[in-house]
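In: With the sequence up front, the predicted model follows.
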Amino acid sequence: MEASPSPQQSNVTSYGATTVAIITVEVVAGMWINAFIVCVLCIAWVKKKILNSNEKILLLLGCSRFCYLCIAWVYKFLSFIYPNYLYVHTILQLAVFFEAFFNHCHLWFSASLCSFYCIKIANFRNRSFIYLKVKIDRIVPWLLLGSGILALAVGIVAYDIADKPHCNSNSTGRGNFGTANIKMDKHFFPSFFLA
């Protein structure tokens, strides 16, 4: 008679193993590229003792993207190979928090980089645009700080959403579908609003 697998063992299907292998190859490639960018920028920082505004944005973008890929890979690995570990109270909440935080960090930093280059290369003669073009190097650190604070707020909201149960046990009964949907919308509205 076969012994049943313990809850600690993995229950891996061929689909799960193939998916994890493909995700691992993609994540390793993305992490290598971002680590290369961060290393080149850090070497330039050590040599020059200062970073330009675009280099600051690229450095933070590379770091946040690297961390996002790490967290996303760990989450996918656990969800396919060891799904029972995601039911431990704080592991799922922390994974959701860090994934939301780093995802929104790299989105905001990418938007900052696009805005920076748009302001630098555009040739508008508007007075406020010329003011922005002159002062952009002083604005970038505050823009990056604001981006980090907004990403932290989204991460906190994501942690809060992951910490709450979304459906009660009676939500599948007759006439309760609208109630369950309203509760879900109420939980997700702050996240969508901040995003």
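Out: Perfect, thanks for sending it. Numbers count the residues shown, from 1 in each chain.
In: Only C-alpha atoms from now on, for both contacts and neighbour counts.
Out: OK.
In: For the lengthiest helix in the chain, name the packing helices and strands.
Out: When the chain is scanned for its longest helix (criterion: DSSP state H), the result is helix 127-163. Contact here means 3 or more Cα pairs under 8 Å, 6 or more residues apart in numbering; DSSP states H and E; on that basis helix 127-163 packs against helix 53-80, helix 89-121, helix 177-194.
In: Make TSV out of the ones you listed and add distance to Ile136.
Out: Below are the helices and strands packed on helix 127-163 laid out as TSV (distance: least, Cα to Cα, whole Å):
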stretch	distance to Ile136
helix 53-80	8
helix 89-121	7
helix 177-194	25
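In: Throw those into JSON lines and include distance to Leu152 and mean neighbour count, thanks.
Out: Formatted as JSON lines, those follow (distance: least, Cα to Cα, whole Å; neighbours: other Cα atoms under 10 Å):
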{"stretch": "helix 53-80", "distance to Leu152": "12", "mean neighbour count": "20"}
{"stretch": "helix 89-121", "distance to Leu152": "6", "mean neighbour count": "19"}
{"stretch": "helix 177-194", "distance to Leu152": "11", "mean neighbour count": "13"}
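In: out of the ones you listed, nearest to Val134?
Out: Smallest distance to Val134 across the helices and strands packed on helix 127-163 (Cα to Cα): 9.1 Å, for helix 89-121.
In: Take this one as well and set it beside the first:
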Amino acid sequence: MDFSLQKIFLIVMFAECFVGVALHVFVVAFHLMRWKTLKSQKTYTKILTCLAISRSFLLLHMSLFNILLLFFPWVFHNINLRSTFLVEVNFLHFTNLWITTFLFGFYCVKITSYNHTLFIYLKTRVSRLVPHFIAACILISLASSLPFGYCVFYLPQYISANVSMENMTMHNTAYKENARNKTLLFLVGSFPPFLIYCVAIYLLIRSLWHHTREMTSSEKGFQNPNIEAHVKAVKSMTLFLFCSILYFVCMSILFSDVIHDSNPWKMVNPIIIFALPSVHSAFIISSNFKLKQTLIEIYHSLIKCF
């Protein structure tokens, strides 16, 4: 890929990273200020705060990784540093995925009206179990990411011009095996939370849509504000499900190394990965009146200052 084109893609990723981190820092600061003022914090705001923190670190870490990979590739010739970076980025990815799963699992338990024993049990205890669930998310993410440092072996970034054909064949075989190892570890670590996440969103959509149909049958069309709110929630959850599937597919492609380095899609893929968590956070802000109003006030204040 042309180096100038790589720089353009990198600038786009930096812009996405800046906007995403700014949104996440705003969410964290807003909830911490309200926690300080009210001396208490709602359960879902605790989960949102942890999610915003994990996403900020993920965006910053992936930005640093792309900078080093583009401008200082020799840094990754060190096997220990390469393994450390790989473990860290996967730890942040798994943490983000598990906390997101926990967030929608919490919504599913609190919003839906299923009468199953498990739902009733969780509905009465989920608020007290939040710290334990967050700690479990971090520990599971750490356990899922550590194999990347031990099981994925180091491969040099270049092949000397004087190597034999046999060595080149061995290198290509090792590279393919390395890619398979990374993909397998990624899928094993990502599939359980992703599956739970999809099931939680499906149950939410099913419950909300069923409730919307019941309300519609007793009202005159969709003019009732409660019905409109439920329809909006169904559309939002459907959008989140689509974004999650797209994110999972892009991350799988990134780890599988099926795209050659000279292919422009090699850089487009991280751009999509950078955008999706920020889009989700932006939607959370826009759907929360207090968050949205505070952000607008900050924006107008900045405009006046400049």
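Out: Structure received. Since the structure is predicted, the reported quantities are computational estimates derived from the model, not experimental observations.
In: just to revisit the earlier point, can you give me the angle the longest helix of structure 1 makes with helix 89-121?
Out: 170 degrees (axes from the mean of the first three to the mean of the last three Cα atoms, to 10 degrees).
In: how about helix 127-163 of structure 1: buried residues?
Out: Buried residues in helix 127-163 of structure 1, counted by 16 or more other Cα atoms under 10 Å: 130, 132-133, 136, 140, 143-144, 147-148, 150-162.
In: Relative to Thr43 of structure 2, how far out is Arg125 of structure 2?
Out: Relative to Thr43 of structure 2, Arg125 of structure 2 is positioned 11 Å away (Cα to Cα, to the nearest Å).
In: and if you look at Pro193 of structure 2?
Out: To Thr43 of structure 2, Pro193 of structure 2 is 20 Å away according to Cα to Cα.
In: cool, Cys250 of structure 2 as well?
Out: Distance, Cys250 of structure 2 to Thr43 of structure 2, by Cα to Cα: 31 Å.
In: List the single closest residue to the aligned residue in structure 2 for Phe192 of structure 1 in space, sequence neighbours excluded.
Out: Residue pairing (TM-score structural alignment): Phe192 of structure 1 is matched to Leu187 of structure 2. Sequence neighbours aside, Ser252 is the residue nearest to Leu187 of structure 2 in space, at 7.5 Å (criterion: Cα to Cα, 6 or more residues apart in numbering).
In: okay, and the helix or strand encompassing that neighbour goes to which residues in structure 1?
Out: Under the criterion of DSSP states H and E, Ser252 of structure 2 resides in helix 225-256. Helix 225-256 of structure 2 corresponds to no residues in structure 1, going by TM-score structural alignment.
In: between the very next helix or strand once past that helix and helix 79-111, how many degrees?
Out: Per DSSP H and E, helix 225-256 of structure 2 leads on to helix 265-287 as the next helix or strand towards the C-terminus. For helix 265-287 of structure 2 against helix 79-111, the angle by the same axes, to 10 degrees is 30 degrees.
In: Tell me which other helices or strands helix 265-287 of structure 2 touches.
Out: helix 3-38, helix 43-71, helix 225-256, helix 289-305.
In: Return the angle between stretch directions for it and helix 289-305.
Out: Interaxial angle, helix 265-287 of structure 2 versus helix 289-305 (the same axes, to 10 degrees): 110 degrees.
In: so helix 265-287 of structure 2 matches what in structure 1?
Out: Following TM-score structural alignment, helix 265-287 of structure 2 has no partner segment in structure 1.
In: With stretch 119-127 of structure 2 instead?
Out: Counting by TM-score structural alignment, stretch 119-127 of structure 2 pairs with residues 129-137 of structure 1.
In: Contacts made by the matching stretch with the rest, please.
Out: For stretch 129-137 of structure 1, the external contacting residues (Cα atoms under 8 Å, 6 or more residues apart in numbering) are Asn52, Ser53, Phe116, Ile119, Lys120, Phe124.
In: Now check structure 2 for the residue matching the second one.
Out: So the one you mean is Ser53 of structure 1. Under the alignment (TM-score structural alignment), Ser53 of structure 1 maps onto Thr43 of structure 2.
In: Now do that match against Tyr121 of structure 2, distance only.
Out: Taking Cα to Cα, one finds Thr43 of structure 2 at 17 Å from Tyr121 of structure 2.
In: quick one: contacts for Met69 of structure 2?
Out: Careful, residue 69 of structure 2 is Leu; it's not Met. By Cα under 8 Å, 6+ apart, the residues touching Leu69 of structure 2 are Val75, Phe76.
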